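Participant: I would like the atomic coordinates for the input below:
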Amino acid sequence: MKEMLTIAMPKGRIFDEAVELLRQAGFNLPPEFEDSRKLIIDVEQEQFRFILAKPMDVPTYVEHGVADLGIAGKDVMLEEERDVYELLDLKISACYLAVAGLPNTKMNDVAPKVASKYPNVAAAYFREQGEQVEIIKLNGSIELAPIIGLSDRIVDIVSTGKTLVENGLVEYERIADITSRLIVNPVSYRTKDERISEIVDKLTDVIHGVRS
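Facilitator: Next up, the predicted model:
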């Protein structure tokens, strides 16, 4: 009998693309899987238990061992810096982290402020640039910050750039390319290595276009 694995995943775009990837890799997920409103979904035929979580919480669940595996954006991995292993770049949900603000504006020379829901990433980036800034943590609608005068710049995820344009903002610097990653709890990686390796191998074949 297969060994039960618990996988933490975020709802939304990553979830939809990850489910499709798992199906392409040969894992039998039921057709109604995406429509469930449950936060924990068991797929007995594959011996999978899925925990549906907020994106920022996925690495926490994996680090503390309540999930063996997780699927998380590289943005979350950079921000959270959890004690997990990154096994595979799944090449899904591609986007990037960028610095943006109102057009033709300079950073405040006296007390520059940067708003972001990625305060650690933002602080590290501006530190590397030799700029001392005040970081303001926001949880949503980051684009509002420069418009209402809360900050000089924002650091946020950009997919198409449409949201920036619609809010009258421009991109100033690109920080990092982002895709979703398969992560694992270090203990699970040792104790359930055979099952985890099987999953990694099947996903790798799909990502690289290998057909059995």
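Participant: drop to CA atoms for contacts and neighbour counts, all remaining ones
Facilitator: OK.
Participant: now the closest residue in space to residue 123 that isn't next to it in sequence, what's its secondary structure?
Facilitator: Excluding its sequence neighbours, the residue lying closest to residue 123 (CA to CA, 6 or more residues apart in numbering) is residue 135, at 6.7 Å. Counting by DSSP: H, G, I helix; E, B strand; the rest coil, the backbone at residue 135 sits in strand.
Participant: show me which helix runs longest in this protein.
Facilitator: helix 193-207 (DSSP state H).
Participant: could you check that helix and say which residues are buried?
Facilitator: Using 16 or more other CA atoms under 10 Å as the test for burial, helix 193-207 gives 196, 202, 203, 204, 206, 207.
Participant: check the secondary structure at residue 114 for me.
Facilitator: Residue 114 - assigned by three-state DSSP - is strand.
Participant: I'd assumed residue 154 was in contact with it.
Facilitator: Yes - when contacts are counted by CA atoms under 8 Å, residue 114 is listed as touching residue 154 (5.2 Å).
Participant: settle it for me: which of those two has more neighbours?
Facilitator: Per other CA atoms under 10 Å, whichever of residue 114 and residue 154 has more neighbours is residue 154, with 30 against 25.
Participant: who touches the more buried one in this structure?
Facilitator: Contacts for residue 154 were tallied using CA atoms under 8 Å, 6 or more residues apart in numbering; they are 99, 100, 101, 114, 115, 116, 142, 143, 145, 146.
Participant: ok, now how distant is it from residue 113?
Facilitator: 9 Å (CA to CA, to the nearest Å).
Participant: mind listing what residue 152 touches?
Facilitator: 101, 102, 106, 107, 108, 112, 113, 114, 145, 146.
Participant: just the buried ones from the residues you listed?
Facilitator: Buried members of those, scored by 16+ other CA under 10 Å, are 101, 102, 112, 113, 114, 145, 146.
Participant: the third one is in contact with residue 126, isn't it?
Facilitator: To tie it back to what came earlier, the one meant is residue 112. No - Residue 112 is beyond contact range of residue 126, at 10.7 Å (criterion: CA under 8 Å).
Participant: to compare with the earlier structure, here is another sequence to fold:
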Amino acid sequence: MKPTIALTKGRLEKQFLAFLQSKGYDIAPLTDKGRKLQIETDDFFAVFAKGVDVATYVEHGIADLGIVGEDILLEFEPDVYDLLPLPFGKCRLAIAGEPEGPRSFGKQRIATKFPNITTKYFRERGKSVDIVKLEGSVELAPLLGLADNIVDIVETGNTLKENGLVVKEEMMSISARCIANRNSLKLKKSVLAPLIDSFRIEEAAI
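Facilitator: Below you'll find the predicted structure:
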């Protein structure tokens, strides 16, 4: 029985496929999939979904393993086993805003896609803020007066710079993670072990 891996569509998908290729896996079926969301390879079945849905599929046992950003695990806290970090998808979660904007984080309005992470971060530091949950480009919020600052994922910082924003405080570093369904780890151990072991080779270098 082949294992099923849920992959986060987009940037992480491309980085994971390059990672697989470096391990000697044949990724041709995954790169030539067109618009298909389910693909079978010689080694596993792959399903493609948004990050939060990847975690859901793994939690409910639809997928045995998942490749997802660490931010998803921190924000939604799915009931999955966080196996190991992967050597890609590295970025930062940061507080950003206009250079002349507020720097003392008191009772401010913070726009973010990550209300749970943000609330916890400020609460642990004894700060009280109002959270505005956004789904799209949070960089607009301080520019249009919706929020004083934002909390968002920063990779290169180019998007912030192009919109006249700067990083004011780095909250944490995050990376891609390999997650697993808890029951699958027990019931399909012999099937999953070779795949997981192939991912672990790079762990010490992270």
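Participant: where does stretch 131-151 of the first structure end up in the second structure?
Facilitator: Here stretch 131-151 of the first structure aligns to the second structure at residues 127-147, judged by TM-score structural alignment.
Participant: count of neighbours near residue 110 of the first structure?
Facilitator: Neighbours of residue 110 of the first structure (other CA under 10 Å): 8.
Participant: for the second structure, what spans make up the helices?
Facilitator: Going by DSSP H, the second structure shows helices at 11-22, 28-31, 51-59, 70-76, 115-124, 140-143, 158-162, 182-187, 189-200.
Participant: identify, out of those, the most deeply packed stretch.
Facilitator: Of all these, helix 51-59 has the most neighbours on average by mean count of other CA atoms under 10 Å, namely a mean of 22.
Participant: mean deviation, that helix versus the first structure?
Facilitator: Superposed on the first structure, helix 51-59 of the second structure shows a mean distance of 1.0 Å to its aligned residues (mean CA distance after the TM-score superposition for the first structure).
Participant: that helix maps to which residues in the first structure?
Facilitator: By TM-score structural alignment, helix 51-59 of the second structure lines up with residues 55-63 in the first structure.
Participant: identify the residue of the first structure aligned to residue 172 of the second structure.
Facilitator: So, by TM-score structural alignment, residue 172 of the second structure is matched to residue 176.
Participant: next up, the contacts around the most centrally placed residue in the first structure.
Facilitator: In the first structure, the residue lying closest to the centroid (CA atoms, centre = their mean) is residue 73, at 1.7 Å. By CA under 8 Å, 6+ apart, the contact list for residue 73 of the first structure reads 14, 55, 93, 178, 179, 180, 181.
Participant: if I look at the aligned partner of residue 18 of the first structure in the second structure, how far off is residue 97 of the second structure?
Facilitator: Using TM-score structural alignment, the equivalent of residue 18 of the first structure in the second structure is residue 16. Per CA to CA, residue 16 of the second structure is found 31 Å from residue 97 of the second structure.
Participant: then residue 47 of the second structure?
Facilitator: 37 Å.
Participant: show me what the longest strand seen in the first structure is packed up against.
Facilitator: Longest strand of the first structure, by residue count under DSSP state E: strand 170-178. Where contact means 3 or more CA pairs under 8 Å, 6 or more residues apart in numbering; DSSP states H and E, strand 170-178 of the first structure is packed against strand 95-101.
Participant: average offset between the strand it packs on and the second structure?
Facilitator: Mean deviation for strand 95-101 of the first structure: 0.5 Å (mean CA distance after the TM-score superposition for the first structure).
Participant: in the second structure, what stretch matches that strand?
Facilitator: So strand 95-101 of the first structure sits over residues 91-97 in the second structure, by TM-score structural alignment.
Participant: ok now do residue 56 of the first structure, which residues does it touch?
Facilitator: By CA under 8 Å, 6+ apart, the neighbours of residue 56 of the first structure are 76, 80.
Participant: if you set the cut-off to 7 Å instead, what comes out?
Facilitator: residue 76 (CA atoms under 7 Å, 6 or more residues apart in numbering).
Participant: so how far is residue 27 of the first structure from it?
Facilitator: Counting by CA to CA - residue 56 of the first structure and residue 27 of the first structure are separated by 26 Å.
Participant: how far away is residue 159 of the first structure from residue 152 of the first structure?
Facilitator: Distance from residue 159 of the first structure to residue 152 of the first structure, by CA to CA: 21 Å.
Participant: likewise residue 55 of the first structure?
Facilitator: For residue 55 of the first structure, the distance to residue 152 of the first structure - CA to CA - is 27 Å.
Participant: residue 76 of the first structure -> the second structure?
Facilitator: Aligned partner of residue 76 of the first structure by TM-score structural alignment: residue 72.
Participant: quick one: contacts for that match?
Facilitator: Counted by CA under 7 Å, 6+ apart, residue 72 of the second structure has contacts 51, 52.
Participant: which one in the first structure is furthest away from the centre?
Facilitator: Furthest out from the centre of the first structure (CA atoms, centre = their mean) sits residue 110, at 33.7 Å.
Participant: distance check, residue 165 of the first structure against residue 8 of the first structure.
Facilitator: 33 Å.
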